[in-house]
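In: no sequence on this one, just coordinates:
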């Protein structure tokens, strides 16, 4: 077995997306790379897993320091299968992306890119999710590779606290630098485009837009990517509102017979 670090690479846009090819180029040379990615787009799948049907996986390519597998499952399925059935041992690092489209603010909750990243974190693996604020299938990832590689090199040197992963977002175009940020306060305002099929049946396409509640807050990830900076947000698994624990203990929980 090689003594090189093992790097697990995955995404939610699918194995043929340009972004995952850029991610492989980003981490190339740092270790033995295993790519386990969905065979098609799984955007918006968050932490979902497949439980009702079998999951199929096949080896696409196997060469020195690069092993590629295609999975008919979600991003989290890919990570689980990689850890349990494919990799020779637990990987030293996990990277997910580079997503076509930003995953700032509340999008972290919906993102398949970050779902895979969080799954790595749950298993004690230092993990980073990368996204680019450009939905184009032919997006230019050259700047993302350059700055993402620097962030990954820091991870190798410094490590990460257990139960914390990184959510990294790049702006479209030139990058002015890297900013460590917090998640912006905002939400998606859903709208549905109502249509009818040829048989008169109703169906809907999800549309909508993102509403930033604090567009001028310079410490947030949304401000960073909208002003030409790459944002790095340390993201925790623990969703407990710790500041409310003591207050909630004062509530009356007595139930009358």
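Out: Great, that's in hand. Nothing here was measured: the structure is a model prediction, and the numbers come from that model.
In: drop to CA atoms for contacts and neighbour counts, all remaining ones
Out: Will do.
In: show me the contacts for residue 185.
Out: Residue 185 sits next to 105-106, 212-214 when contact means Cα atoms under 8 Å, 6 or more residues apart in numbering.
In: Can you say which of these are buried?
Out: With burial judged by 16 or more other Cα atoms under 10 Å, the buried subset of the contacts of residue 185 is 105-106, 212.
In: What about these, which are in strands?
Out: With strands defined by DSSP state E, the entries of those inside them are residue 212.
In: gap between residue 27 and residue 133?
Out: Distance from residue 27 to residue 133, counting by Cα to Cα, to the nearest Å: 20 Å.
In: sorry, that was for residue 217
Out: From residue 217 to residue 133 the distance is 19 Å (Cα to Cα).
In: Looking only at neighbour counts, state which of those two leads.
Out: Higher neighbour count among residue 217 and residue 133: residue 133, with 20 against 14, using other Cα atoms under 10 Å.
In: isn't the more buried one right up against residue 174?
Out: No. Residue 133 lies out of contact with residue 174 (Cα atoms under 8 Å); the separation is 11.7 Å.
In: With distance to residue 221 added, can I get the buried ones among the contacts of residue 185 in TSV?
Out: Formatted as TSV, those follow (distance: Cα to Cα, whole Å):
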residue	distance to residue 221
105	7
106	11
212	11
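In: Out of the buried ones among the contacts of residue 185, the closest to residue 180 would be?
Out: Of all the buried ones among the contacts of residue 185, residue 105 has the smallest distance to residue 180: 13.6 Å, by Cα to Cα.
In: show me the contacts for that closest one.
Out: With contact taken as Cα under 8 Å, 6+ apart, residue 105 is in contact with 183-187, 221-222.
In: How about residue 38?
Out: By Cα under 8 Å, 6+ apart, the residues touching residue 38 are 10-15, 70-75, 78.
In: rerun that using 6 Å as the cut-off
Out: 14-15, 70-73 (Cα atoms under 6 Å, 6 or more residues apart in numbering).
In: Tell me the one of those nearest residue 167?
Out: Nearest to residue 167, judged by Cα to Cα, of the contacts of residue 38 is residue 14 at 19.1 Å.
In: adding another structure so you can compare the two:
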């Protein structure tokens, strides 16, 4: 019998989030599943790691009807991947999937995302990795319609592999009556957050701040993730973790350094 692929599942919304429960169920249809995910929400943690505190990892008994092995971790999403690969899993996984995130990780959001940072960390270890996100911030968001898309992209990744140094950032639009129009491979839109801080004062007279902001998309291209999502397509952006700006090397070599 052909050996089933070993799949690591993680996220940044926490091990009990509805998105990861859906992702686990889909991955159980494909392979042998191990789950190592934060024990509490870790959204917006980016690629943070824990270095000034202990990291705890607890095995969770899921019952005989659930074939996956699950572990909750006190650390960040990146901690979860590091711990999974180095301590928990019996061998290097064939695939790492992160999510399904509750909300968008398109465009500039990718650099803040704990969901995507977990996938990127797996990618740095040579593991094919995908971050999945659903553009629905509602507390009652329905992740079930994403199942077919998640499974299709995961199976294609296992079949074809990914280019060296690349992971996938997959964003799924909120489904409406007309459904998904298809899947588009895109580039990351040039966009940013116009940030503001809501300044308040606590009862002791100390000032504090809440971060707010407005998302600004400057990119009018029809080949971007933001365009695809607005048009009802799933966006798939290949993300690289080599941050070298290769196009700037020649210019900098012209400096008097």
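Out: Alright, I've got the coordinates. Keep in mind that this is a model prediction, so the values were computed, not measured.
In: what's the farthest-apart pair in the contacts of residue 105 of the first structure?
Out: 187 and 221 (13.6 Å).
In: Looking at the two, which one has more neighbours?
Out: residue 221 (30 against 14).
In: which residue in the second structure lines up with that one?
Out: Aligned counterpart of residue 221 of the first structure in the second structure: residue 225 (TM-score structural alignment).
In: which SS class is residue 245 of the first structure?
Out: Assigned with DSSP: H, G, I helix; E, B strand; the rest coil, residue 245 of the first structure falls in the helix class.
In: and what of residue 225 of the first structure?
Out: Assignment for residue 225 of the first structure (three-state DSSP): helix.
In: swap in the one 5 residues further on?
Out: Assigned with three-state DSSP, residue 230 of the first structure falls in the strand class.
In: Can you give me the distance of it to residue 81 of the first structure?
Out: Distance, residue 230 of the first structure to residue 81 of the first structure, by Cα to Cα: 31 Å.
In: Could you check which of those two has the larger neighbour count?
Out: Using other Cα under 10 Å as the criterion, residue 230 of the first structure and residue 81 rank with residue 230 on top: 30 against 17.
In: Alignment lookup: residue 151 of the first structure to the second structure.
Out: Alignment note (TM-score structural alignment): residue 151 of the first structure maps to residue 153 of the second structure.
In: er, residue 91 of the first structure I mean
Out: Per TM-score structural alignment, residue 91 of the first structure is aligned with residue 93.
In: That match: what's it in contact with?
Out: Residue 93 of the second structure neighbours (Cα under 6 Å, 6+ apart): 6-7.
In: make it 8 Å
Out: Per Cα under 8 Å, 6+ apart, neighbours of residue 93 of the second structure: 5-8, 85, 127.
In: Equivalent analysis for residue 21 of the second structure, please.
Out: residue 15.
In: quick one: it and residue 99 of the second structure, what's the gap?
Out: To residue 99 of the second structure, residue 21 of the second structure is 9 Å away according to Cα to Cα.
In: again, but for residue 209 of the second structure
Out: 29 Å.
In: Compare the two and say which one has the larger neighbour count.
Out: Counted by other Cα under 10 Å, residue 209 of the second structure and residue 99 do not tie: residue 99 has more neighbours, with 31 against 11.
In: helix/strand/coil for the more buried one?
Out: What three-state DSSP gives for residue 99 of the second structure is strand.
In: quick one: contacts for the nearest residue to it once chain neighbours are set aside?
Out: Leaving aside its sequence neighbours, residue 99 of the second structure sits nearest to residue 11 (Cα to Cα, 6 or more residues apart in numbering; 4.6 Å). Residue 11 of the second structure sits next to 20, 37-38, 77, 98-101, 114-115, 118 when contact means Cα under 8 Å, 6+ apart.
In: change it to 7 Å
Out: By Cα atoms under 7 Å, 6 or more residues apart in numbering, the contact set of residue 11 of the second structure is 20, 37, 77, 98-99, 115.
In: Next: residue 208 of the first structure.
Out: Applying Cα under 7 Å, 6+ apart to residue 208 of the first structure gives the contacts 188-191.
In: Can you flag the buried ones in those?
Out: Among those, none scores as buried (criterion: 16+ other Cα under 10 Å).
In: Residue 62 of the first structure: which of those residues is nearest?
Out: Distances from residue 62 of the first structure to the contacts of residue 208 of the first structure, taken by Cα to Cα, are shortest for residue 188, at 40.9 Å.
In: count of residues packed around the residue lying closest to residue 228 of the second structure once chain neighbours are set aside?
Out: In space, and not counting its chain neighbours, residue 228 of the second structure is closest to residue 235: 6.0 Å by Cα to Cα, 6+ apart. Residue 235 of the second structure: 28 surrounding residues under other Cα under 10 Å.
In: Aligned against the first structure, show me the partner of residue 235 of the second structure.
Out: Counting by TM-score structural alignment, residue 235 of the second structure corresponds to residue 231 in the first structure.
In: try residue 195 of the second structure
Out: Under the alignment (TM-score structural alignment), residue 195 of the second structure pairs with residue 190 of the first structure.
In: what does residue 205 of the second structure give?
Out: By TM-score structural alignment, residue 205 of the second structure lines up with residue 200.
In: re the thing from before, going by distance to residue 195 of the first structure, which of the contacts of residue 38 of the first structure wins?
Out: When the contacts of residue 38 of the first structure are ranked by distance to residue 195 of the first structure (Cα to Cα), residue 14 comes first, at 28.0 Å.
In: what about that closest one, which helix or strand?
Out: Taking DSSP states H and E as the definition, residue 14 of the first structure sits outside all helices and strands.
In: Tell me which residues touch it, please.
Out: When contacts are counted by Cα under 7 Å, 6+ apart, residue 14 of the first structure touches 37-42.
In: at 6 Å instead, please
Out: By Cα under 6 Å, 6+ apart, the contact list for residue 14 of the first structure reads 38-41.
In: quick one: it from residue 45 of the first structure, how far?
Out: Per Cα to Cα, residue 14 of the first structure is found 12 Å from residue 45 of the first structure.
In: Also residue 144 of the first structure?
Out: Distance from residue 144 of the first structure to residue 45 of the first structure, by Cα to Cα: 23 Å.
In: Between these two, tell me which one has more neighbours.
Out: residue 144 (27 against 20).
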